Structures are given as C-alpha cells and as structure tokens.
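[1] Give me a 3D structure for the following:
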Amino acid sequence: MTKYIFVTGGVLSSLGKGITAASIGTLLKHSGKKVGMLKIDPYINVDPGTMSPLEHGEVFVTKDGAETDLDIGNYERFLDTSYLKSSNFTTGQIYSSVIERERAGGYLGQTIQVIPHIVGEIVKRIKEAGEGHDILVVELGGTVGDIEGLPFMEAIRQMKHDEEVAGTFFVHVTLIPYIKAAGELKSKPTQHSVQELRRIGITPQMIIARSENQLPKSFKKKLAMSCDVHQDAVIEANDAASIYDVPMSFLRQDILSPIAKALELGDLTPDMEEWDSLVKKIVQPKGKVVIGFVGKYLELKESYKSLTEALIHSGAHLDARVEICWVDSEEIEERGPETLLADCDSVLVAGGFGNRGVEGKIKAIEYARVNKIPYLGICLGMQLTLVEYARNVLGLDDANSIEFDENCKNPMIYLISDFLDQNGEAQLRTHSSPMGGTLRLGEYPCETKEGSILRKAYNGEKIIYERHRHRYEANPAYREQLEKAGMIVTGESNGLIETVEIKDHPWFLGVQFHPEFTSRLQSPNPSILAFVKASLEVH
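    Here you go, the predicted structure:
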C-alpha cells in the first residue's frame, strides 16, 4: 500500500511548498523509491487554462494534455519524470465531479454535503494518484486557515485513520520572520500556524522553517518544543543560490531520517552525486552566455518559468551561466532591436497570446535573421518567424496571422479548426475550450528532416515527442513559396508544420511545440541545449 507525505503551508503563500515537496520527492526517488507527486489547488477554477499569466503565472501542460499548476513543472524538472493530469486537481474539479454524479443519480437521492461527499471525492482522488507508487508526496496549495482549503485539510486528516493507507507523514512549511529593528527571529507565527493545524486535527511531524537567516540551535530547539516535533525534524530552508541546491541542503540536514523512521522505510541513502555536480556548475560555472529573451509578460517572469529553468538546465550541462537579458517586445517597437539586443549573443522569442507586442517580436526575429545571430522561436515565436519571412523575403507586405488580422489576404497562420475541417479531426487529439476555439494540447510526435539542425539536436532521432499548447497553426498553403525562398520545414506532425529553419543561417530554429515543458535538470531538452550551445560558441 502507498504511504503519503502531506506538505502544508502556514503564515503566508509563496514560501516554497512546491520546491520543498519536489526536493523531498527527489531525495526519495534517488533512494530507490517509486515516488508520485500530487498538487491540490483550492481555487474554484476548474484548471488554470483560462487564467491570465499575470494572475497565476505559467500554465504547465502535461504529457496527456492537462493544463495544470506550474508546480507540476517543478515536480517533473526535479524528479526527471513525466506526470499526468491525475497529479493535479482543484476545488472546481471536485465540485464539478460531485455535482455531475448527483445530477446523474449517483448518490441515490442523498443530501449532498461537504462531509462526506466532497471530502470523500478528495480522498478518492488522492488514493488514485498514489496507485502504483511506494510514496505519494502531496502538496496542498494555499495556507492553513484558508476557508477554501478546509475540505482538503479534513480529507488528509481522515487519511491518518484510513485502513487502506500504509502510513502518513505531515510536513509544515512556515515563515520565520526576522525583525530587523529588534534584531530577533520570531517563532510566534509558526506556533499559531501549527495551533491552527492542530485545531483541524493534524499534528505536523516536521517543520520546514523558511528564513533568510540561519537559525541558531537554541531557536530550533525552541521551535521544536513549541511545535511538539523532534529537534531533528526542524529543517531550515534558507535562501539558496539555486532552487536545485535545496535537496542538497535538506540532505545535509538529514531530512530523510525522521521521514524514514515514521513511515518505516528503512535505511535511505540517496545517490545525489550527479545532481550535486550539476548544481555546482549552476552556482559557479566556467563560462557565460547572454540570451536576449523577447517576451510580453516581463512584469511577472513566472509566466516563463519552464523556459527560464530550461535555460538553466542547459547551462549546467555546458558549464556556463546563462544570463537572460529581458527585452520587452513593446519596447522594441518604440526603440528598435539594435538598441536592446546589441549586447546579446542570441535571440529567443517566447510564446504568448494576443497582439500586444507582436510587431516588436517580428522586428527581433528580423534582427536575428539578418545579422546571422543564433535564434530560437517557440510557439508564437515560430509563427511570427513565418510572418516575418513572408513580409521581408517573399515580399507579402500584408502577411499576418489571423489571430491578429482575421481578414488578412496572406494568412501565414490560421486556426487549427480550419486544418481539421480539411483533414479530418481523427488525426489530432484536440480540446475544445468553454471560451470557444480548439486547443492542441499535450504530447505529439514530430518527424524530423535528415540533415536538419533539429535532427542533429536530437542526436539523429527520426521521431521526437514534444508538448503543445496553442490553437493556431502554420498554413501549409505557403510551404512551397517559403522553401523556394530558403525557409525549410524540418519537422512535421500529422501533416502540420512543426519546425522551420533557414538555409543560409548558422543556427536558426522555429518550433511550434514547447520544448521547455520536457526539460529537466538531469536531462535538458535537446533543442534548447543546442540553442544555448550555439549561443555559447558566438560568445
């Protein structure tokens, strides 16, 4: 039977519950355990797919096409594993499921209540996520005391007494504030947070103390006594030079001993040698490269979380620091790419929705193409690559995407539904959005062209698999014109154009998929790794 580790948070949000959960999972996996990960989000949205990147940060896409919380991305990057839609659920999904069952008569006329029906559905989903694993690490979003989180707290409390559960362990992540004027660390917020947990019926067995400063032994002893945990179960989580150093910090504090003892896991000795070597290359690399990152959500860089982490992964494997030069595409429209990208070794144009900043991205692409600078365009970045080439090389001045101009005479990019109308829906696994439109989500195969940058990046693989999240596609009607003019299609999927390159350019690649979703610390994505390597050669 599966054993469960529950990670809760107190005092305030954004303390690093996701990194804590991923770090514990990583250490257990490297100890030979089969580890599952689950993120529970108390918000009422069914999923983050319709939420603004400025509101929620990045929407992560799983292999099977689920739009999930960005913490699932952290889990995959840390544990080098692909998780599925069962690794994330929300309040919205729970209530929708219960209401649908009630409407279908599934409860045989019972009065539907939070207890037992809502809580029962939560417990069922947690157990389903734990199937096939030795241990399931469950991160509960929000903070203790949030009204929307109470049913989830009740669910994990009940699981302590469930005969189908082999064991439970409760980890509480909490803030230790430092009052500068008094020169003191304060434990009272943690004590109150733990008291609130106890009121619910949960007694934490480990405290992860989030602090900017190192905690004195006397303070840790006080914390252990006031929170009723063993002193060796008070683990410091200080600010780290890299999030990937957190597992090593936890290991140095022997975090696994109290967990192993409580869950009867035996001796746990994780092999973290390769991990430690990569972290050292992140913190103290030999080389350096500067990448011009052209985007439109720069006020909240969490919107590009997977991509920035993917660049770090590649840098670690190339023993180089990847410095990101953040460039607002709207600013390029005003000041020009020469001013903002002159000091960059390469140019990356990221994905996004909507027409804000699009012309700035097109100017950045032209700058990289004309000046023979290494270039990587992702999703919208690839689509605009076609638009730029059509305008400035083919001479189609009105070329555009119908996302930005529905009536343009030369639609280089069109809706996926138009492709489906012509080619049959059976070719693709698509998802209809309640807001209208059709999204291509999840993993798809891509056939690479012999001799291409793409195939070389993927070590000669003829078929590769990458993830998608978009509703617009490259229009194949212009393929012949583009290829005659030097832009070659080097990747295809079920008749769709997946990647393009330019003949007379040293390194230029546009990809319709999101390679960042499959990049991990120990196995960086091949196309991003090749891009960073090409950038490094320029530097």
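
[2] going forward, measure contacts and count neighbours with C-alpha atoms only.
    Will do.

[3] For the stretch 351-500 of the chain, which segments count as strands?
    With DSSP state E, counting those that start in this stretch, the ranges of strands along the stretch 351-500 of the chain come out as 375-378, 399-401, 410-415, 430-432, 438-448, 463-470, 472-474, 487-493, 496-502.

[4] okay, these, which one's buried deepest?
    strand 375-378 (a mean of 26; mean count of other Cα atoms under 10 Å).

[5] helices or strands next to that one in the packing?
    strand 346-349, helix 358-370, strand 508-511 (3 or more Cα pairs under 8 Å, 6 or more residues apart in numbering; DSSP states H and E).

[6] Identify the residue nearest the geometric centre of the protein.
    Centroid-nearest residue in the chain, with Cα atoms, centre = their mean: residue 73, separated by 2.9 Å.

[7] How about that residue, nearest residue that isn't a chain neighbour?
    Nearest residue to residue 73, sequence neighbours excluded (Cα to Cα, 6 or more residues apart in numbering): residue 60, at 6.1 Å.

[8] Quick check: the one you found touching residue 74?
    No. Using Cα atoms under 8 Å, residue 60 is not in contact with residue 74; the gap is 9.6 Å.

[9] So residue 137 belongs to a strand, correct?
    Yes. Counting by DSSP: H, G, I helix; E, B strand; the rest coil, residue 137 is part of a strand.

[10] quick one: residue 533 from residue 9, how far?
    Separation of residue 533 from residue 9 (Cα to Cα, to the nearest Å): 39 Å.

[11] this one next, for a side-by-side:
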Amino acid sequence: MTSRPRLALVGDRSDRVPAHAKFDELVPHFGVEVDWLPSAAVTDAVADYDGIWVIPGSPYVSQAGALLAIRTARTADIPYLGTCGGFQHALIEYSRNVLGIRDAEDVQYDADATTPLIVPLACSLVGETAPLHFAADSRLASVYPGRESTVETYHCKYGLNPAYENELRSGRLRISGWDAEKAPRAVELPDHPFFIGSLFQPELSSTPTDIHPLIRAFLAAVNVRAGVRERRPAAVGE
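    A predicted model of the protein is given here:
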C-alpha cells in the first residue's frame, strides 16, 4: 500500500510567532502527512522524511537540532524549505560544514560571536511587505514564471551580515533572491532536488484556498521524493 508523503516541520511552537498559527490553518491542505518536530527532538531519524521545512521562530530551543535537520536535508537530497529562521540557519549550516567557517554564528545565540554571520537587519522587516527580485535562471524564478520580481511578506529582524556575503558566494549555495538594495533574501542549492531558504515567509501570505507558489513547488518536490522512496527496492531484512 502506498503511504502518504511525510513532511517534518522543524521548530518550537509559540503563540508569539505569527507563522505558527498560519501552519495550523494551512497544514490540512498540504496533501501530505505532517509532523511538527520541536528542535530539541530532531535526531538522525529526520532522514526518514520526504521533506524538511525549518520554520520561523529563531532562536530555537536547540540550534543543534535545527542545524542537524538542515544538514540532513542538504546531504541526503531531501527537499528542504527554510523560512525566516530556516533561511538564517541554512546559511549557518552551509558556512560551518561546507565553507569551513566553523564559528559562523547568529548573534541571537552569542552576542559576542567571533564570526557574526547573522545580525540584526538595518531595517526591521517585522510585519512588512517588500519587493523581491530573483535570478532569471534560478529555481526560485521558476516559481514565478515570466516575472523578474514580486512582493513578499516578512516578519524578521535578522539576516545575513553583509561582511560575509562574498565568502558565502564562494561556494555552491547561490543567492537567488534579493531586495531593492541588493540585500540577500533567498538562497538555493542548484544541484539539489529542492533546497531553498527565504527570509520572506510564504506561509504568511497563504490561505487554505491559495497556497503560496513557493510552498506548492516545495510540496511537489516532497511528493516526487516520496514516489522515489516507494519505488526503491527493499533492502534485505526490511
């Protein structure tokens, strides 16, 4: 019997995070089985999911748990979406484990970080909408066919420290979305089945009858991953 695709929402539920109430409203319309995993509950078993979404709510109870989820998605080719905190932590995970910047940090965890990769934005984006421009040949752009820009909803105070942007560009992780001042607002891995981090929050502009196109694209990738898993021959002893 074919099982439903499985999606992990990684984050710590809080009434203070507007996105969390939206997930309660939207999840029944995703068409997949969804488990909400507190950051401290993330283990290597997260690799059993067909999709991983690290949701807003940073700083997380367990930064290590959030980073484990992201690393697992990146290295095991599991579709990944990270919004707000999930964007910030994707930058941290990639900087530490791929670029070798082992002390890359978010100042929310350590105000005196040696390498403050994630810092307060020059202008807070809490409750704001702002233009988003994207690279024409990126996966992000494919979500918005025929367009060069759009307007997105934000609820964030922290983002990439401009001092480390060039170092970030030295690897495969690509900045694929930016604001009117060219500040990074989305990243992706071009050679991954689906790996996108966005500082904007597509869940906030979604309704049960009008799911944001980025979420729809992510869920499509989750379904593809589930189909591949179902077709995979069982190992001896399974």
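
[12] about what we covered before: residue 533 and residue 9 of the first structure: who's more crowded?
    residue 9 (28 against 19; other Cα atoms under 10 Å).

[13] which other helices and strands contact the biggest helix by length in the second structure?
    Across the second structure, the longest stretch assigned as helix under DSSP state H is helix 213-231. Using 3+ Cα pairs under 8 Å, 6+ apart, the elements in contact with helix 213-231 of the second structure are strand 6-10, strand 51-54.

[14] For the first one, grab the matching residue range in the first structure.
    So that's strand 6-10 of the second structure. Per TM-score structural alignment, the counterpart of strand 6-10 of the second structure in the first structure is residues 290-294.

[15] and what of the last one?
    Aligned using TM-score structural alignment, strand 51-54 of the second structure spans residues 346-349 in the first structure.

[16] Next, the buried residues of stretch 24-40 of the second structure.
    26, 32, 34, 36-40 (16 or more other Cα atoms under 10 Å).

[17] now the strands: where do they sit in the stretch 201-350 of the first structure?
    Secondary structure of the stretch 201-350 of the first structure (DSSP E, counting those that start in this stretch): strands at 206-211, 234-238, 287-295, 320-328, 346-349.

[18] Tell me which of those strands is the most buried.
    Each of the strands of the stretch 201-350 of the first structure was scored by mean neighbour count; the highest is strand 346-349, a mean of 27, by mean count of other Cα under 10 Å.

[19] Which elements pack onto that one?
    Helices and strands touching strand 346-349 of the first structure, by 3+ Cα pairs under 8 Å, 6+ apart, are strand 287-295, helix 358-370, strand 375-378.

[20] Kindly recompute the last result at 10 Å.
    Packing partners of strand 346-349 of the first structure (3 or more Cα pairs under 10 Å, 6 or more residues apart in numbering; DSSP states H and E): strand 287-295, strand 320-328, helix 358-370, strand 375-378, helix 380-392, strand 508-511, helix 526-538.

[21] Would you format those as TSV with distance to residue 480 of the first structure included?
    Below are these laid out as TSV (distance: least, Cα to Cα, whole Å):
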stretch	distance to residue 480 of the first structure
strand 287-295	29
strand 320-328	33
helix 358-370	20
strand 375-378	21
helix 380-392	12
strand 508-511	17
helix 526-538	25
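
[22] what's the closest of these to residue 88 of the first structure?
    Among those, the nearest to residue 88 of the first structure by Cα to Cα is strand 375-378 (25.4 Å).

[23] whereabouts in the second structure does the closest one align?
    Here strand 375-378 of the first structure aligns to the second structure at residues 80-83, judged by TM-score structural alignment.

[24] how close does the matching stretch sit to the first structure?
    Compared with the first structure after the fit, stretch 80-83 of the second structure shows a mean deviation of 0.3 Å (mean Cα distance after the TM-score superposition for the first structure).
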